[in-house]
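In: take this sequence and fold it.
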Amino acid sequence: MRLIDLTLPPDDPRGRYPGDPPVQASPLHTLEQHGWRLHAVSLGSHAGTHVNAPWHMAPEGDRLEELSLDRLCGWAVVRGAGPVAPGLGLIYADFPLEGAELEAVLEARPPFVAQAVEFPLDLEAERALCLAGIVSFENLDRTALLPRGVRFWFMGLASALAPDGFPVRAAAVLEPWDHGFAQVNTNESIR
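Out: From the prediction side, this is the model:
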C-alpha cells in the first residue's frame, strides 16, 4: 500500500481565508517540568486542509458530528475531461470547480468533492455543494502526485469539534494489488 499525504498544515498561509483567525499553538506543559508535553491550540475551523460539512452554508444541512465516517472517505478520481463518473468522489487538482462543471457535479451527486490548494473553492460552488448535501474538502496539497484517470481511496478524517467543518489529515491510498491501477470507465460504476 502506498499513501500520499495531501494535508496542508493548518498554519500554512496558502490555506488561510482572509479574515480567518491565525493558528496558534502555545506550550502549557513541558517534558522537563511536567513529564509530558501539552499545547493550547487556537485556530479557525477551516484552517489548512479541512472538511466543509453541509451545515457550513445550508440552514438544514448535516453538521460535522452527524456525518458518518463513510461520507469522509471513499473511492475517488482526479477530475478530468468527460462525464462525471458515478459513485466516485471528485478531486479537483488541475482546474477549479465552477460554471457548467458545477452543474454537472450537482446533477451527479458525488459522495464528496475535494479541491487542490491551487484552485480555491469559490463561495458560489461551496454554497451549492452545501445546499446539495455534498461534503467538500478544501486546500489539498501535493495533488500533482495523484494518479490521473484511475481510482484510488481518499480519506479526510476530522474531529467533530466544530459543527461547520474542521481541519483533516487527508490521504490518498494507492492499491498495490491493481498493478498500475484500475482504469476508470466514466460510463459505469466501479465496484
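
In: going forward, measure contacts and count neighbours with C-alpha atoms only.
Out: Will do.

In: just the helices in this protein please.
Out: Along the chain, the segments classed as helices by DSSP state H run 31-34, 99-108, 123-131.

In: so which of the ones you listed comes closest to residue 54?
Out: helix 123-131 (4.0 Å; CA to CA).

In: how far does stretch 17-27 sit from the chain's center?
Out: Stretch 17-27 sits 20 Å away from the centroid of its parent chain (CA atoms, centre = their mean, to the nearest Å).

In: contacting residues around it?
Out: Residues outside stretch 17-27 that contact it (CA atoms under 8 Å, 6 or more residues apart in numbering) are 10-11, 37-44, 47.

In: ok, residue 39 touching residue 31?
Out: No - counting by CA atoms under 8 Å, residue 39 sits too far from residue 31 to count as a contact (11.6 Å).

In: looking at the two, which one has more neighbours?
Out: residue 39 (12 against 9; other CA atoms under 10 Å).

In: want to put them side by side, so please do this one too:
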Amino acid sequence: MVDLTRRVESGMPTYPGDPAVSVEPHATHERDGYRVSEIRLGTHTGTHVDAPAHVDPAGATLDAFDLEDLRFVACVVDCRGTGTGAAIGPDALPERSALDELDALVFDTGWADKWGTDRMLEHPFLAIETARLCAERNVAVATDALSPDPSDHETDLPAHRALCGAGLPIVENVCTLDALPGDVFELLVCPLRVDADAAPARVVARV
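Out: Model prediction:
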C-alpha cells in the first residue's frame, strides 16, 4: 500500500483564496484528561477529491459517490518533461486500446516537488482536448499539481468542466508518485463522507 496523501497541518499550502488550515488543541490531557483537536479547513485542502458540484450547480456532491465509484484501475502518465505552465496534450495519454482498460489516470507533472514553494502555481495542466478525451472514455483524473487547470492565471476551468460534466471525480495534490509501478495498479480514494463540492481524502495505491 503506497500512501499518496498530503499531511493535513496548520499553515499548510492552499489554493489561492481558499481557507487557511489550522489544527489546534480544543481539549488537552493536562487540562481536561483527554485530547480533542479543532480542525478548520476548506473542502479543497491538501490531497482532496472534487465532485461535479464543484463547477456544476446541478452536479452530484461527494456523498453521492459509492465506494466502488472511487476505486479505480489506474496507471501513471509521466508528464515531467512538460514545460512550466504548459498544456499536457492528448499525445501524452496511453493508446486508446490501453485507455479502455483503465478507470483513472494519475498525471505525474513533477510539481509535487514544488509544493509550498513560489513555483507551486506554475504547474503544467491538461489541454482541453486531453480532458475531453478522458471524459469521453469515462476515465477519472488525478494530478500531483494543484489543479488539472492553470492556477497562475484566470481560467474558466475547462478541464474541470469537461471531467465533472461527465460525472467524474478529480483528485488533486497527490504525492509520492515515484513509488508507483510503471504498469497498472489499484487506486483507492477515500474522502470524507459529506454533502459538499469536495473533501480531503486518503488516497492509496495498492501495488
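
In: centre-most residue in the second structure?
Out: The residue lying closest to the centre of the second structure (CA atoms, centre = their mean) is residue 172, at 1.6 Å.

In: any idea what that residue aligns with in the first structure?
Out: Under the alignment (TM-score structural alignment), residue 172 of the second structure maps onto residue 138 of the first structure.

In: before we move on, the earlier item: out of the helices of the first structure, which gets nearest to residue 61 of the first structure?
Out: helix 123-131 (6.9 Å).

In: how much space between the equivalent of residue 196 of the second structure over in the first structure and residue 114 of the first structure?
Out: Using TM-score structural alignment to pair residues, one finds that residue 196 of the second structure aligns to residue 163 in the first structure. With distances taken as CA to CA, to the nearest Å, residue 163 of the first structure is found 19 Å from residue 114 of the first structure.

In: show me which of the two is the more surrounded one.
Out: residue 114 (27 against 19).

In: the more buried one matches what in the second structure?
Out: Per TM-score structural alignment, residue 114 of the first structure is aligned with residue 142.

In: was I right about that match contacting residue 168?
Out: No - counting by CA under 8 Å, residue 142 of the second structure does not reach residue 168; the two are 10.8 Å apart.

In: for burial, what's the neighbour tally of the aligned residue in the first structure for residue 23 of the second structure?
Out: Using TM-score structural alignment, the partner of residue 23 of the second structure in the first structure is residue 25. By the criterion of other CA under 10 Å, residue 25 of the first structure has 12 neighbours.

In: what sits closest to residue 203 of the second structure if chain neighbours are left out?
Out: Distances taken as CA to CA, 6 or more residues apart in numbering put residue 189 closest to residue 203 of the second structure, at 4.6 Å, once the chain neighbours are dropped.

In: one more: residue 92 of the first structure?
Out: Using CA to CA, 6+ apart, the nearest residue to residue 92 of the first structure is residue 115, at 4.7 Å.

In: next up, the contacts around the one you found.
Out: 91-93, 96-97, 121, 136-140.

In: before we move on, what about residue 96 of the first structure?
Out: 115, 119-121.

In: from these, which single one is nearest residue 168 of the first structure?
Out: Of all these, residue 168 of the first structure sits closest to residue 115, with 13.4 Å by CA to CA.

In: how far away is that closest one from residue 97 of the first structure?
Out: Distance from residue 115 of the first structure to residue 97 of the first structure, by CA to CA: 8 Å.

In: next, show the common contact partners of the two.
Out: residue 121.

In: where in the second structure does stretch 46-53 of the first structure align, residue-wise?
Out: Using TM-score structural alignment, stretch 46-53 of the first structure pairs with 44-51 in the second structure.
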